[in-house]
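[1] this one's sequence-less:
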C-alpha cells in the first residue's frame, strides 16, 4: 500500500481569562471591573455622571473621576488618597503620576487663589500641524455677521484635513468657550467642506495664535450659588431657519458649563426660541444640581436664570398662556416646573 504524506500544523488554543486591548468589549469589561472594585470599598457611583465616584462626607470626603484607565482623585486629606492608591495598586498595579498637572491634554496649575486650566500645548500642536505657528494673530474668531452655507465655495478634493482640524478644535472648546460657537458652526460642513469653510477654520487658528494659553480660572474662595445666562438667536440658520440656543452657567464667579447649539425644530417666534433655550438651560441646571448633590455641595439659594426676552419669561411664569404655547413640546415646560 502506497502512503500519501500529509502536512499538519499544531495550534495551541488559549482560553482568555480577561479582556485584552483591542477587543470590542475590552473597555466595557475594564470599566465593570473597576466599578465593582470601587463599590466594594465603599464608593458610591454618581447617578448624574457614572464616571464620578464619591465616599465619605465632610472632612473624610473624597471624589474619584474615571476616564477609561486615567483616574483623578481629590480630597482634603492626603492620608485618604494614599489609602485609596494602595487599594488600587494592590488590585490593578497603578502608576502614580503625582499632583494634577497635565490630564488628557488639559494643563492645570493650582495656587492659593484657585486653579487655572488651559490647553496651551494642545493649541500649539494644532497650530504647528496646520502650519500656523508663525501666522499673524487676529482679534476675532470669525468675521462679524458672516453666515456660511453648504453651497459656499468649491468642494475640497481631500476633506480629511478639514475634518481632522475641526475634530481637534472641538476638543479645544473644553477650555475655550470663546470659540465654541464658530467651531460648532464649522462642524456642520464636515461632510462636504469647501475652500471658504477652510478659510473660516484658518481664521480660528489665527485667533488662537493670539492667546494659545487662554483658559478658565476657578476661585478657591467663592460662593456656591448657581446662576445661568440664557439666550437664543432666532432663525439664524439661513438654510433651515432653525434658531441657535446659547447658555453659560456659573458657580459663583466660575464658569462651569456653556453651550451653543442649533435647536431641533423651527420656532415660530423669537419668544418660542427663547423659551426653548430657557428649557435647555433648566435641564442643564438640574443636572449640575444633581452632580453637586452627589459631591455633598448644597446652596442655600435657588439657581438664578437671566433671560432678556419678556415674553419667554411671562410664558415660563404664567400658566394662563396655554393658548399661545399649545404647539410647543411638553418637554419645554420643564422650566415652569423648575420655577415652581
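    Sure thing, it's come through. None of the values given here were measured: they were computed from a predicted structure.
[2] only C-alpha atoms for contact and neighbour calcs from this point on.
    OK.
[3] which residues of the stretch 101-250 of the chain fall in helices?
    Ranges of helices within the stretch 101-250 of the chain are 120-130, 160-172, 180-186, 195-210, based on DSSP state H, counting those that start in this stretch.
[4] And the ones you listed: which comes nearest residue 300?
    helix 180-186 (31.7 Å; CA to CA).
[5] If you tally nearby residues, what's the number for the nearest residue to residue 220 once chain neighbours are set aside?
    Excluding its sequence neighbours, the residue lying closest to residue 220 (CA to CA, 6 or more residues apart in numbering) is residue 114, at 4.2 Å. For residue 114, the neighbour count with other CA atoms under 10 Å is 13.
[6] Please list all residues in contact with residue 114.
    Counting by CA atoms under 8 Å, 6 or more residues apart in numbering, residue 114 touches 217, 218, 219, 220, 221.
[7] Now do the strands in the stretch 201-340 of the chain.
    215-219, 226-233, 244-251, 254-262, 304-307 (DSSP state E, counting those that start in this stretch).
[8] want to try CSV for these, with mean neighbour count and distance to residue 208 as columns?
    CSV is the format used below for the strands of the stretch 201-340 of the chain (neighbours: other CA atoms under 10 Å; distance: least, CA to CA, whole Å):
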stretch, mean neighbour count, distance to residue 208
strand 215-219, 19, 11
strand 226-233, 21, 25
strand 244-251, 22, 21
strand 254-262, 18, 19
strand 304-307, 16, 29
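[9] next up, a second structure to put side by side with the first:
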C-alpha cells in the first residue's frame, strides 16, 4: 500500500516510536484468528505538530440507525449484506504538509533512517478521521449521498435500484433492493480496496442476525453466554425480572400507590475493593452493550447499575448478580422484526413512540425519562436516562421526557425520509393527561422556563399536524418499564408488549382539557 517512505532521520524533529501488536480472536467471523499489526504510539503525538485537534474524531453509525435500516429491510423484504475493508486505515492518505516521522518497529530498524508516513496508520490520533473522510469521499464519487441525520449512512439509486450503506469504521452494513445493485457496488469497491465479503448478514458488531419469512431476528446469545461465564463462580440464581424492587411502593394489584413518596433505603454496605470494582464495571458495561443493541428489557437495569459504577458497594454487586440471574432466565429472548405487524400501506412507515417519566425517585431528586420508538411496530430506539435538571412537578418531569421522545421520534422519521421512504404518520403516546392538555392548549401554560421552550416546540408541531399525541393508560404504557423497577408480573407483561405484541392503542384518543382537574399524581 506504500504507507511509508524510508528517509534519513531529520534534525530537530520528534520521531515517534512504533510497535507490533499481536491479537488472537477465537471463532471470529472474519476468520482472522491471529493478527500482527504495526501501530504508532499515538500518545506521543503533540497537538499542533503531529495532529490537528479538530481532525481526530470520526463518526460511526448509530445503533438505532442499524435497527431502523433493519426495519426498512423488513418492510420491503430487502436483503442485508455485510462486508469488511481490510487494513482500512492504510488506504487513507495523510493531508499534504502533514509530515509524521516514525521509528520502525523492533527488528526493522535501519541505521540513521526512519519512516515518513504517507498514509494513516493504526494508533495515530487522526487515523480514524482521515479514513472516514477518505471513504466518504470515495462513496460520494460513486454517486452516494450522505444522510443529514446520521453522517455514517449513505444512499444511492442506480439503474438497478436502491442501496443503503451504513459505516462502522471498516464494517459495512448494506441494505440492497436486489442482488444486482449489490453486485454493482461490490465490483466498484473491489476496484478501490481489498474486501472481505461475508454474504447475507449473520453477525454485525457482535449482533447475531437471522432472516425469516416475515423479517429479521436479532440476538446476542453468544455474547451474553460469555458474560455469564465470566461470573460463574458467583453461583448466580435465576430471576424473572432484572431489578429488585427496594421499596414497598406497590399496592395489592401490583400498581404503584399514588401521591406517596418512598425514600430509597440508604446503602450502608462496604465499598467494593479494587479488583471487584473492576469486575463490576466490566459486568455493567457488558449489560449496557446488550441493552443498547437487542435487549431493551435491560435498559433500566443498565441505567441503575451504571449510576453506581463510580463507587459501587457490595449491595450493588449483588444487584448486578440479580440482573445476571434475569439474563440467564431470559436467554432465549430475541429482538424480532416482522412486516406482518405493520398497519401502514406497503412500503410506507408509521412511527409510534411511548413516553414516560418517574418523578424524583432518587436522593438527587432528578427524574428518570423513558421511551421506546416503533417503526411499523418494530422497536428501533429506546431510552432510560436520568434528566439533567430537577423539575418541580410530575407534569414537568413528564413534559421533559415527552420532549426528548418527540425529538428522537422526529429524528427517526427524518432519517427514513432522507433515505427516500415515506413516513405516513407519527404518533406519541403519553399517560399524563395534564401534559397532553398543556401541549394542546396555550391557556394552560404554567410551566417554568426549563420546560416552556420544549412545550412551545411541541405545540407548534401539533398545530402543523406534524404528529399527534394520544393518551394511553398508565398500566398499558410500555415506557413505564424504562423509568422504574417493577414487580415480576408487571415487568413481564410490559416486556411481552414491548417485544412481541403490537404497541397499545391510546384508549381515549386525545385527552380532554377537563381531565386536568381529575388527574392523579404518579410516583
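    Arrived safely, thanks for sending. A quick note: this is a predicted structure, and the numbers were derived from the prediction, not measured.
[10] would you turn the strands of the stretch 201-340 of structure 1 into TSV with distance to residue 20 of structure 1?
    Listed next are these as TSV, based on distance: least, CA to CA, whole Å:
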stretch	distance to residue 20 of structure 1
strand 215-219	37
strand 226-233	43
strand 244-251	41
strand 254-262	36
strand 304-307	48
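[11] so can I have a markdown table of the helices of the stretch 101-250 of structure 1 showing distance to residue 258 of structure 1 and mean neighbour count?
    Output for the helices of the stretch 101-250 of structure 1, formatted as a markdown table (distance: least, CA to CA, whole Å; neighbours: other CA atoms under 10 Å):
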| stretch | distance to residue 258 of structure 1 | mean neighbour count |
| --- | --- | --- |
| helix 120-130 | 20 | 17 |
| helix 160-172 | 13 | 18 |
| helix 180-186 | 9 | 19 |
| helix 195-210 | 19 | 20 |
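[12] okay if I get the ones you listed as TSV plus distance to residue 22 of structure 1?
    As requested, these are arranged in TSV below (distance: least, CA to CA, whole Å):
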stretch	distance to residue 22 of structure 1
helix 120-130	26
helix 160-172	23
helix 180-186	31
helix 195-210	34
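[13] burial of the alignment partner in structure 2 of residue 313 of structure 1, as a residue count?
    When structure 2 is aligned by TM-score structural alignment, residue 313 of structure 1 is paired with residue 436. Using other CA under 10 Å, residue 436 of structure 2 has 27 other residues around it.
[14] Check the one 5 residues further on too.
    For residue 441 of structure 2, the tally of surrounding residues (other CA under 10 Å) stands at 11.
[15] quick one: the match of residue 313 of structure 1 and residue 442 touch, right?
    No: under the criterion of CA atoms under 8 Å, residue 436 of structure 2 makes no contact with residue 442, lying 11.3 Å away.
[16] quick one, what contacts the residue nearest to residue 100 of structure 1 when sequence neighbours are not counted?
    What sits nearest to residue 100 of structure 1 in space, not counting adjacent residues and going by CA to CA, 6+ apart, is residue 108, at 6.5 Å. Taking CA under 8 Å, 6+ apart, we find residue 108 of structure 1 in contact with 100, 101, 102, 115, 116, 117, 118.
[17] hmm, which of these are the buried ones?
    Listed as buried from the contacts of residue 108 of structure 1 are 116, 117, 118; burial here means 16 or more other CA atoms under 10 Å.
[18] and of these, the nearest to residue 49 of structure 1?
    residue 117 (20.9 Å).
[19] State the distance from the corresponding residue of structure 2 for that closest one to residue 379 of structure 2.
    When structure 2 is aligned by TM-score structural alignment, residue 117 of structure 1 is paired with residue 218. Residue 218 of structure 2 is 12 Å from residue 379 of structure 2, where distance means CA to CA, to the nearest Å.
[20] cool, residue 103 of structure 2 as well?
    50 Å.
[21] Could you do residue 277 of structure 2 as well?
    33 Å.
[22] Now do the same for the residue nearest to residue 100 of structure 1: its match in structure 2.
    By TM-score structural alignment, residue 108 of structure 1 lines up with residue 209.
[23] what separates its match from residue 335 of structure 2, distance-wise?
    For residue 209 of structure 2, the distance to residue 335 of structure 2 - CA to CA - is 10 Å.
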